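Novice: Quick check, what structure comes out for this input:
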Amino acid sequence: MESKDFLKSLSNKTGVSGTEEEITKAVKEVFGDYIDESRTDALGNLITLKRGEGKESDKPQIMLAAHIDEIGLMVKEIDEKGFLKFTTVGGIDQRTLVGQEVLVYGKEVVKGIIGAKPPHVQDKKEQKQAIKLKDMYIDLGRNVKEVKGLVEVGDLIVVTREFCDLEGNRVSGKSLDDRAGVTMVLECLKELQRLKHASDVYGVATVQEEVGVRGATTSTYGIVPDIGIAIDVCHGEMPGVSDEETANLGEGPVIFLGPQVHPKLHKKLKRIAQEFDISYQIGTSTSPRGTDAFAIQVTRSGIPTALVSIPLRYMHTSVETLDLNDIKKGGRLLANFISQVDSEFVEGLRCF
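Specialist: Got it, this is the predicted structure:
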């Protein structure tokens, strides 16, 4: 399957943190052509394995982790007129919610819209402020009896948004954070089909990243890799945001440096990019808790970790936007890195 088709398929599916089963099934089916085995752990992480050609006694173990869960909403109250009050699952940009079409996953999937008090009837103070989540509601267009027959407190809600093509290699959709990262893992596995590699490669589609990097914590603990690489998204350039806080779409993956990144892995990834003429960018992160890299690094007695990201605009909205070339370049980078890892390199990671 082509990368764009795969990403489109994942983006259009629903998998709010804690309910990723549909996404797991889709990823497992496509990854199956490029791996030797797969399993799902107790938390729901999909753990796939492509075996390397090295000796079993000293074969390096490399883990590639990208999360499949998405941010969403949850019903917390049904009022006396049948309007739904809701809360968030993960970090949603609340400013973007009013006027959105949604799907409520109750006893059946129900369409609705997010509404709020219109400016015509707001007082002057309200007109100057962003609408707060507590003042929003979901209108299902049904009476209270019908609503209560279909929906319960705790039901999940997602914004309705179809994946779409923009100009050139640019695409937009929901949950590209981080199903684009999963797509980069697929590109890596495809590239490894034509390369020799000594290492066993674990491609892990992690769950519940958006609510505390939980999937990466448990999957890393179970695998105990010699090297862990988190693949996620970072902020792409856009108006109003400084250059030092963003990366450029279409100019390659971002190789991050920070306290969660092993310096020798960072150096090796840069050298591989240069050797194979893969365009790349450098990013810095001094707040490591925002990606699976944090969970990987501090598992058990510590795992040498790297972070590779895809520039993405409008993060945590339903119109996240990226360039497909960055995913493909990232896949090449990871595959060529893996092909050059041996037991001697892994041993050297223990000495800073």
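
Novice: When you work out contacts or count neighbours from here on, use the C-alpha atoms and nothing else.
Specialist: Will do.

Novice: residues near the residue lying closest to residue 217 once chain neighbours are set aside, how many?
Specialist: Closest residue to residue 217 apart from its sequence neighbours, by C-alpha to C-alpha, 6 or more residues apart in numbering: residue 295 at 5.0 Å. Other residues within reach of residue 295, judged by other C-alpha atoms under 10 Å, total 28.

Novice: Here is the second sequence; please produce its structure so I can put it next to the first one:
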Amino acid sequence: MKDLNFLKKVCEAHVPSGKENIIYPIIKDNFSEYADNIKISKLNNIYVHKKGIGANTVMIMAHADEVFLMVDKILNGGFIEFKTLGIDPKSLVSQKVLIHGRQDICGIVALKSKIVDDKLIEENLYIDTGLNSDELKSLVRIGDYITLDRKMTELLNSNISCKSIDNRASIASIYVCAEELKNVTPDLNVYFVCSCQEEVGHRGAGMASYDIKPDIGIAVDVTFDGGVMGDSDRENTLNGGPVICIGPNIHPKLRDRMINTAKKYNIPYQIEVESGNTGTDAWDIQISEGGIPTLLISIPIKYMHTSVEIVNMNDIRNTGRLLARFIQDLSSSELEGLFCF
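Specialist: Below you'll find the model as predicted:
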């Protein structure tokens, strides 16, 4: 239950892109028993360092930011017009949000329809805070962040629903990995990275890669479930295990090593093919520092970029276990052979 409590803390935190410092105290408090040092960079990457025996380094990265809204206009009557980042507007109707102004203010997303001659000609979304215009303008400014406001719900069969499962599920998986490695001194130095600004272009991934200069980079993110109500073009299923990516963004020998690790320890896994840009931090890690051999491990979720994303706890735990066993079995002496095509 320790990992479930941690998932609840990080999911319910409000951490839009550029404000990742908000989650730093939670990461520091919970990772401190597994780390030799923890620090935050100038632009909010969080680095959790576990020292190894040798000089080589593996970096495991999960982005900390979540999709968000921003205040665009403050209207008469105390309503707010907003812009979205990564959220389908139709999923926002009647949702509760939190406006991060001079103080946090609760709001409700309201739908206003305009009908002429019995025909719907316009639908607009606004945020209603219950405040009048003067009160609202004293507390909220144009450009203030707005985040979805949803508490975690435990569903049946180890399924969990909350906002920002993307990508706090992955942070929870590296927390599991850190716990699995608590009494292990690996051959490689390990950096667990909570990267900044992934949702606006994977910016933190490049920064961290140049800061840490790892020999191996592993991005951990979420992917689309392919079941009922999911992406029918994919075969990923909840509770099917971590999804190992195959494609030009991924180093083939490291990928095979990860698959063999899953088989060795009887950890369930799935395969996903990405023929181009994976849309994750892996894309930027790979081309940093003259090229970093990179892997992408994903956790399947439902209803991505909504307030009711769903993940299975077994997938989080098995992802953490797979990462830990991969690191535990890896020695510096093997790297040269692994990196040769």
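
Novice: mind listing what whichever residue in structure 2 pairs up with the residue nearest to residue 217 of structure 1 touches?
Specialist: Using TM-score structural alignment, the partner of residue 295 of structure 1 in structure 2 is residue 284. Residues counted as contacts of residue 284 of structure 2 (C-alpha atoms under 8 Å, 6 or more residues apart in numbering) are 202-203, 205-206.

Novice: Residue 284 of structure 2: which element?
Specialist: Per DSSP states H and E, residue 284 of structure 2 falls inside helix 281-286.

Novice: In structure 1, what stretch matches the next helix or strand along the chain from that helix?
Specialist: Where DSSP H and E defines the elements, the next helix or strand beyond helix 281-286 of structure 2 is strand 294-301. Strand 294-301 of structure 2 corresponds to residues 305-312 of structure 1 when matched by TM-score structural alignment.

Novice: What segments of the stretch 51-200 of structure 1 are helices?
Specialist: Remark: helices assigned in the stretch 51-200 of structure 1 by DSSP state H, counting those that start in this stretch are 124-127, 144-150, 176-192.

Novice: which residues sit against the match of strand 294-301 of structure 2?
Specialist: Contacts of stretch 305-312 of structure 1 (C-alpha under 8 Å, 6+ apart): 180-181, 227-237, 246-249, 252-257, 260-262, 265-266, 293, 296-297, 320-323, 326-327, 330.

Novice: try 7 Å
Specialist: 227-236, 247-249, 253-256, 260-262, 265-266, 293, 296-297, 320-322, 326-327 (C-alpha atoms under 7 Å, 6 or more residues apart in numbering).

Novice: what's the average per-residue distance for it once overlaid on structure 2?
Specialist: By mean C-alpha distance after the TM-score superposition for structure 1, the fitted stretch 305-312 of structure 1 averages 0.4 Å away from its aligned residues in structure 2.

Novice: Give me the distance from that stretch to the chain's centre.
Specialist: Taking C-alpha atoms, centre = their mean, to the nearest Å, one finds the center of stretch 305-312 of structure 1 at 10 Å from the center of the full chain.

Novice: Which position in structure 2 pairs with residue 61 of structure 1?
Specialist: By TM-score structural alignment, residue 61 of structure 1 lines up with residue 57.

Novice: now swap in residue 248 of structure 1 and tell me
Specialist: Superposed on structure 2 with TM-score structural alignment, residue 248 of structure 1 falls opposite residue 237.
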